[in-house]
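K.L.:
mind looking at a prediction? Sequence and model below.
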Amino acid sequence: MTRHKIFDMTFASIYPLYLAKVERKGHTREELDRVLTWLTGLDAHSLRAAQSSDMTLEEFFANAPALNPNAELITGVICGIRVEDIEDPLMQKIRYMDKLVDEVARGKKMSSILRGS
C-alpha cells in the first residue's frame, strides 16, 4: 500500500489552515476545537499540546484516546472521494476531520456536525 505524504504532515501545520478556514467564514476557534475534541476524544489541553508539537497526523490519531463512535455517521465527499468509502483507516480519520472542518466553515448546526451528540 502506498504511504500518503499527508500521514507525515504535522498537526501543528494543519491546524492553522483549519483555523483560518473557519475564521474566514465567520466561525471561531472554539467551534473548531469542539469538533476536533469530539472526533478524537482529546481534551482541550491535549489538543493545544498537539498544536505546538511536531506530532504527525499519524501520531496525532495514534495518541488520540478514541475515535468518537458516531464518526462512522460522517458521510459525504471530500477531495472528490466519499469519506465512507475510504479503505485506509488513517486516511479515513484524516478525511473525517477535514469533513467536520468544512461543515463548521459552512455554518452547519453544531448538533448536526456532532451527529446528534
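P.N.:
The structure has been received and is ready for your questions. Numbers count the residues shown, from 1 in each chain.
K.L.:
could you use CA atoms for every contact and neighbour count after this?
P.N.:
OK.
K.L.:
for this protein, which segments count as strands?
P.N.:
For the chain, applying DSSP state E gives strands covering 77-78, 81-82.
K.L.:
and these as a markdown table, adding distance to residue 57 and mean neighbour count?
P.N.:
Below are the strands of the chain laid out as a markdown table (distance: least, C-alpha to C-alpha, whole Å; neighbours: other C-alpha atoms under 10 Å):
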| stretch | distance to residue 57 | mean neighbour count |
| --- | --- | --- |
| strand 77-78 | 17 | 14 |
| strand 81-82 | 19 | 12 |
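K.L.:
check it against this one:
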Amino acid sequence: MSTTSDHDNRMAKLTFASVYPHYLTKVERKGRSREELHQVIRWLTGFDDKALQKQIDDNVTFKQFFQRAKLNPNAHLITGVICGYRIEEIETPLTQKVRYMDKLVDELAKGRKMEKILRSE
C-alpha cells in the first residue's frame, strides 16, 4: 500500500517526544502501565529506559528515533490495519516502523496479552 509523500514526510518530522505522552495516556487509560509500554517499546527498538529517555530529552524525530533503534528481527510479524493502512503493505520503511509502534501500543491498550504483543516466530 502506498502512502503519500506528504504523509511520509509528516511521519519523519514528528518528534517522538510529542507522541510519547499520547501513547502513555492511551495505555494508562485502559489499565496498562508505563512499564508495560516501555517493555513494548524496548522489544521493538532495543531502547532500555535510559536510552528511551534520552530520545525524549533530545527531542528526536521519528526518523532519528528509528535510525538509532535496533529494530527487533520479528517486527515483520506485526500485521493488521492501523490508521487505515495495512501495515505489511506499507512501502516506505520509516512509515512502516512508526505504524509498527502504533499497532503495538494499540494492542497493549486493548488488553492483548504481552506474549502475543511481543511476537516470536
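P.N.:
Sure, I can see it. All of these numbers come straight from a predicted model, not from anything done at the bench.
K.L.:
TM-score them against each other, please.
P.N.:
Here the TM-score for the pair of chains, by TM-score structural alignment, normalised by the length of the first structure, is 0.94; 116 aligned residues with a C-alpha RMSD of 1.4 Å.
K.L.:
rewinding a little: would CSV of the strands of the first structure with distance to residue 53 of the first structure be doable?
P.N.:
Shown next, in CSV, are those (distance: least, C-alpha to C-alpha, whole Å):
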stretch, distance to residue 53 of the first structure
strand 77-78, 26
strand 81-82, 30
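K.L.:
which residue in the second structure lines up with residue 115 of the first structure?
P.N.:
Residue pairing (TM-score structural alignment): residue 115 of the first structure is matched to residue 119 of the second structure.
K.L.:
that match: neighbouring residues, count only.
P.N.:
16 (other C-alpha atoms under 10 Å).
K.L.:
and it, how close does it get to residue 75 of the second structure?
P.N.:
8 Å (C-alpha to C-alpha, to the nearest Å).
K.L.:
longest helix anywhere in the second structure?
P.N.:
helix 93-109 (DSSP state H).
K.L.:
ok, and what's touching that helix?
P.N.:
Residues from elsewhere that reach helix 93-109 of the second structure (C-alpha atoms under 8 Å, 6 or more residues apart in numbering): 8, 11-12, 23, 26-32, 36-37, 40-41, 44, 62-63, 66, 75, 78, 81-82, 87-88, 90, 114, 117.
K.L.:
cool, thanks, talk later.
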